[in-house]
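[1] Below is the sequence, then the predicted model.
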Amino acid sequence: MVGVLTLQLSMDSKEHILPRLLAFILANTRRTHPAHCPEIQLHLADHAVALWQLTEVELAKQGLPLPFWAFAWAGGQALARYVLDHCELVAGKRVLDLASGSGLVAIAATMAGAVHVTAADIDPYAIAAIGLNAKVNRQEIDCHFGDLIGQEVDADIILVGDFFYERDIAYPLFNWLLACQAKGIMILIGDPGRTYLPKAHLKEVACYTIEVSRELEDSDVKMTSVWALR
């Protein structure tokens, strides 16, 4: 099956909620190629501020996160590029893409030969976008709706793109990643230097210059690294 999508929401049945999510995504994005991963097509937003304001009003009513799924963030692009250029890291492996967003990194992992890829996110719109983007790229991805931090996971590699932007997330996330590494799971992180990235505990394995939108960032480009845990 192409673009496997398993979505369980208590607010409504999958049959009723999924068409609404997909309709919103299709109405507010267009199919394009991230600059550093031209092999991949994603449904992304052209106008960040407009979509952000729309979702602040509409999605806040449902208590949902802002639309991180609608953009190819610098950390995700760097991590996806690294995976595509180093297929041996994921080929034949079970991969978890944490806070997957658009599904960019998960799609890169499947293209690089991972035997099984799970894309996890806490936003149902992200889960719908991942399924849509997986189908566009003719890749098979399982989606997990919910927070996996602190839980046992069945993976050989955990990929984390641009997830160290808040203090409340960063510390429990990093402690969990350390615990996962202690169990033999490889950890790779893509990050453009977010405030709460624990650089002292990481080693840089690659660096890229990623073009970004000033609507979302404080510059036109971000020097973005891929990190492994020490």
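    Structure's in. What do you need?

[2] rest of the way, CA atoms for contacts and neighbours
    Will do.

[3] mind listing the helices in this protein by residue range?
    Chain-ordered helices for the chain, with DSSP state H as the definition, fall at 14-28, 48-58, 74-85, 104-111, 124-136, 167-182.

[4] what's the most buried one of the ones you listed?
    helix 104-111 (a mean of 29; mean count of other Cα atoms under 10 Å).

[5] is it true that residue 137 touches residue 40?
    Yes. In this structure, residue 137 sits in contact with residue 40. The criterion is Cα atoms under 8 Å, and the distance is 6.6 Å.

[6] Comparison target, given below:
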Amino acid sequence: MPQPTTTLRPAPLAPEISLHLAADSTGLFDSAGGEFRSDEPPPFWAFVWAGGQALARFLLDHPETVAGRRVRDLATGSGIAAIAAARAGAAEVSATDIDPAAVRAAHRNATANDVTLSDLSAPVEVLLAGDVFYSPSVAEEMTQRLRAARRESAEVLVGDPGRGYFPERLFERVAEYAVPVPAALEEAETLVTGVWRMR
């Protein structure tokens, strides 16, 4: 799949962070000629999703949430939440994703913001996940991973703009934002997005 063209620009809800992003007029499958191809993940990393933006804004406004702690951003995409954690004073931050292109994009974006992401081997103290409940299979897998981290005493924070498969009963909302989003992605110009802490 050809990679979308990106330019470095500020994230709408967290303009302190600049990311290499596709144009707002670009759709998720434009680089694939409008087709979904199961053999290669679409370039989620070329867009800044509402859940990640909300997490980033929350961490930048509440740095005590991650300051001095080991943080992992699960399903990192562009890396915005990981970068915000690093900017907020986390001791160490890693960014993971099933798509190696997303991990590369997160590191590229981190470099553009003068922060470093690492490979965490020590136990995670804060686990972040933005916009991960968009399909039944992904939501089930993510719920299991988040619950496992919570059982290991990690604080789990999720950014979710009301995706249909979000297991709200497992969380308490700690913040809410009206997040600017590209209409080409969401068919809306803003999404009300919660930051949620797993119970």
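    Sure, I can see it. These figures come from a predicted structure and were not determined experimentally.

[7] Quick test: name the residue nearest the centre of structure 1.
    Among the residues of structure 1, the one closest to the centroid is residue 100, at 2.3 Å (Cα atoms, centre = their mean).

[8] which residue in structure 2 lines up with it?
    Correspondence of residue 100 of structure 1 to structure 2, assessed by TM-score structural alignment: residue 76.

[9] any idea how far its match lies from residue 128 of structure 2?
    For residue 76 of structure 2, the distance to residue 128 of structure 2 under the criterion Cα to Cα, to the nearest Å works out to 9 Å.

[10] Overlap in contacts, those two.
    The overlap between the contact sets of residue 76 of structure 2 and residue 128 (Cα atoms under 8 Å, 6 or more residues apart in numbering) consists of residue 82.

[11] What's the match for residue 161 of structure 2 in structure 1?
    For residue 161 of structure 2, the equivalent position in structure 1 is taken to be residue 192, counting by TM-score structural alignment.

[12] just checking, that match touches residue 73?
    No. Residue 192 of structure 1 is not in contact with residue 73 according to Cα under 8 Å; the separation is 9.1 Å.

[13] Between these two, which contacts overlap?
    Counting by Cα under 8 Å, 6+ apart, the common neighbours of residue 192 of structure 1 and residue 73 are residue 162.

[14] Spatially, which residue comes closest to residue 164 of structure 2, not counting chain neighbours?
    Of all residues not flanking residue 164 of structure 2 in the chain, residue 134 sits nearest, at 6.6 Å (Cα to Cα, 6 or more residues apart in numbering).

[15] That neighbour matches what in structure 1?
    Using TM-score structural alignment, the partner of residue 134 of structure 2 in structure 1 is residue 165.

[16] And residue 137 and residue 40 of structure 1? Which one has more around it.
    It is residue 40, of residue 137 of structure 1 and residue 40, that has more neighbours when counted by other Cα atoms under 10 Å, with 20 against 17.

[17] Need the counterpart of the more buried one in structure 2.
    For residue 40 of structure 1, the aligned position in structure 2 is residue 17, judged by TM-score structural alignment.

[18] How about residue 66 of structure 1?
    In structure 2, the position corresponding to residue 66 of structure 1 is occupied by residue 42, as judged by TM-score structural alignment.
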